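Chemist: sequence? don't have it. structure:
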């Protein structure tokens, strides 16, 4: 059964504060402005609504929920546009997946975004998303000038997988999605959860080397 669109009735849900309702309405307006040529209002609001629900059960700061929902809905709508051929820029698209989307996949995304710049597209996700990014991962990435502190653990969704040309998995095993026609790689890396900063630095540097190799294989020039 398809998810219901974010109608006026949905905005009156009892689990939403007045501020959250207003924030979601504002987010819907921004997304409609951005994606009006690609999708109808119902699709845009449905993605915003379902994105909100994916975070609602584990948010530590409820007032941030509308912002997280808007950011994730925007990513999902961009992915859907790619999957449906509404974005045809020819840029390679990579999806990094691990279990909690809190350490390895976030560091990989950070490196890829830094090194590829506007020459390629990357996303990350988790089979069981955590509540926050691993602080040690934030610290060691900041040491090399990459800020991942504004990222957040999120799940993978069907449209994001459909849009990816390459799917890099890191320890999520059978929980990781398998779609035909995609290139898959498993990167065997230690899980940084519970490790000290020194150990996470080693993981960071290993990920950098693998991302650089991947970009070379994809014939993506290094930005800058």
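Modeler: Nice, I can see it. None of these values were measured; they are calculated from a predicted model. Numbering: from 1, shown residues only.

Chemist: Could you use CA atoms for every contact and neighbour count after this?
Modeler: OK.

Chemist: by contact count, what packs against the strand or helix carrying residue 138?
Modeler: Using DSSP states H and E, residue 138 falls within helix 135-143. Contact here means 3 or more Cα pairs under 8 Å, 6 or more residues apart in numbering; DSSP states H and E; on that basis helix 135-143 packs against helix 104-116, helix 197-217.

Chemist: Provide the contact partners of it at residue level.
Modeler: With contact meaning Cα atoms under 8 Å, 6 or more residues apart in numbering, helix 135-143 is reached by 103, 107, 110, 147-149, 192, 195-197, 200-201, 204.

Chemist: Check which element follows it along the chain.
Modeler: With elements assigned by DSSP H and E, the helix or strand that comes after helix 135-143 is helix 158-163.

Chemist: helix, strand or coil for residue 97?
Modeler: Assigned with DSSP: H, G, I helix; E, B strand; the rest coil, residue 97 falls in the strand class.

Chemist: I figured it was touching residue 164, is that so?
Modeler: No. The pair residue 97 / residue 164 is not scored as a contact, 11.5 Å apart, by Cα atoms under 8 Å.

Chemist: For those two, indicate the residue with more neighbours.
Modeler: Comparing residue 97 with residue 164 by other Cα atoms under 10 Å, the one with more neighbours is residue 97, at 29 against 23.

Chemist: got a list of what that one touches?
Modeler: Contact partners of residue 97, counting by Cα under 8 Å, 6+ apart, are 105, 124, 125, 126, 127, 156, 167, 168, 169, 170, 172, 176.

Chemist: how close does it get to residue 178?
Modeler: 12 Å (Cα to Cα, to the nearest Å).

Chemist: Can you get me a residue count around residue 172?
Modeler: 17.

Chemist: what about it, distance to residue 157?
Modeler: Taking Cα to Cα, one finds residue 172 at 15 Å from residue 157.

Chemist: ditto for residue 119
Modeler: Taking Cα to Cα, one finds residue 119 at 23 Å from residue 157.

Chemist: Show me which of these two is the more surrounded one.
Modeler: residue 119 (18 against 15).

Chemist: got another, please set it beside the one above:
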């Protein structure tokens, strides 16, 4: 079991899906931007990964993120482990019903955002997914930026 967090420990948020090639990459990029905008660099740590990572980020995702000034061309899908997930305060899954989170601690706030998979979709559909992710990330940061200290 992980050590008890202190008020000085950063809040750890993970954005997770199976391939880490679309939704979780967009969420991570928006979270990094939101963290910087709100001056929470020392308070929020952002993680991302997949249980079975793809070889690269989906081209359509790269294209629609470029439209909003976010460059994902250098991002690489990576694996995330149950140990890493257990170390998080919040884990946002992207609607991946096949996601294998393993035995995540009950203290971890797991949220399923139930988002459509952008892989192979028309750009208009990927844009809608992107915009929904951006809204959810902003709402999540509203929760953390209003909190005077850690939630757990």
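Modeler: Perfect, I can see it now. Note that the structure is a prediction, hence the values are computed from the model and not measured.

Chemist: on that earlier part again, highest neighbour count among the contacts of helix 135-143 of the first structure?
Modeler: residue 107 (28 neighbours).

Chemist: Now which residue in the second structure aligns to that residue?
Modeler: Here residue 107 of the first structure is matched to residue 26 in the second structure, going by TM-score structural alignment.

Chemist: Let me see the contact set for its match.
Modeler: Applying Cα under 8 Å, 6+ apart, one finds that residue 26 of the second structure lies in contact with 61, 65, 130, 133, 134.

Chemist: Tell me which of those persist in the first structure.
Modeler: Using both residues aligned by TM-score structural alignment, their matches' Cα atoms under 8 Å, the first structure keeps these contacts from these: 61, 65, 130, 133.

Chemist: who wins for neighbours among these?
Modeler: Using other Cα under 10 Å as the neighbour test, those are led by residue 61, with 26 neighbours.

Chemist: To which residue of the first structure is that one aligned?
Modeler: Matched across to the first structure, residue 61 of the second structure falls on residue 137, judged by TM-score structural alignment.

Chemist: Kindly report the same for residue 14 of the second structure.
Modeler: Alignment note (TM-score structural alignment): residue 14 of the second structure maps to residue 95 of the first structure.

Chemist: Could you report the neighbour count for that match?
Modeler: Per other Cα under 10 Å, the neighbour tally for residue 95 of the first structure reads 23.

Chemist: I'd assumed residue 123 was in contact with it.
Modeler: Yes. Assessed by Cα under 8 Å, residue 95 of the first structure is found in contact with residue 123 at 4.9 Å.

Chemist: Residue 189 of the first structure pairs with which position in the second structure?
Modeler: By TM-score structural alignment, residue 189 of the first structure lines up with residue 115.

Chemist: could you measure its match against residue 105 of the second structure, distance?
Modeler: In terms of Cα to Cα, residue 115 of the second structure sits 24 Å off from residue 105 of the second structure.

Chemist: Ok, residue 146 of the second structure next?
Modeler: From residue 146 of the second structure to residue 105 of the second structure the distance is 25 Å (Cα to Cα).

Chemist: Who has more neighbours out of the two?
Modeler: Legend: neighbour count by other Cα under 10 Å for residue 146 of the second structure and residue 105, higher for residue 105 (17 against 8).

Chemist: dump the residue contacts of the more buried one.
Modeler: Shown in contact with residue 105 of the second structure (Cα under 8 Å, 6+ apart): residue 86.

Chemist: go with 10 Å
Modeler: Going by Cα atoms under 10 Å, 6 or more residues apart in numbering, residue 105 of the second structure touches 1, 2, 82, 83, 85, 86, 87, 88, 89.

Chemist: Dump those residues into TSV; add distance to residue 139 of the second structure as well.
Modeler: Formatted as TSV, the contacts of residue 105 of the second structure follow (distance: Cα to Cα, whole Å):
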residue	distance to residue 139 of the second structure
1	29
2	27
82	25
83	26
85	21
86	23
87	22
88	18
89	16
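
Chemist: Can you flag the buried ones in the residues you listed?
Modeler: When burial is judged by neighbour count using 16 or more other Cα atoms under 10 Å, the buried members of the contacts of residue 105 of the second structure are 85, 86, 87, 88, 89.

Chemist: Residue 34 of the second structure: which of the residues you listed is nearest?
Modeler: Residue 34 of the second structure has its nearest neighbour among these in residue 89, at 17.4 Å by Cα to Cα.

Chemist: Please tell me how far the equivalent of the closest one over in the first structure sits from residue 202 of the first structure.
Modeler: If you follow residue 89 of the second structure across to the first structure using TM-score structural alignment, you land on residue 165. Distance from residue 165 of the first structure to residue 202 of the first structure, counting by Cα to Cα: 28 Å.
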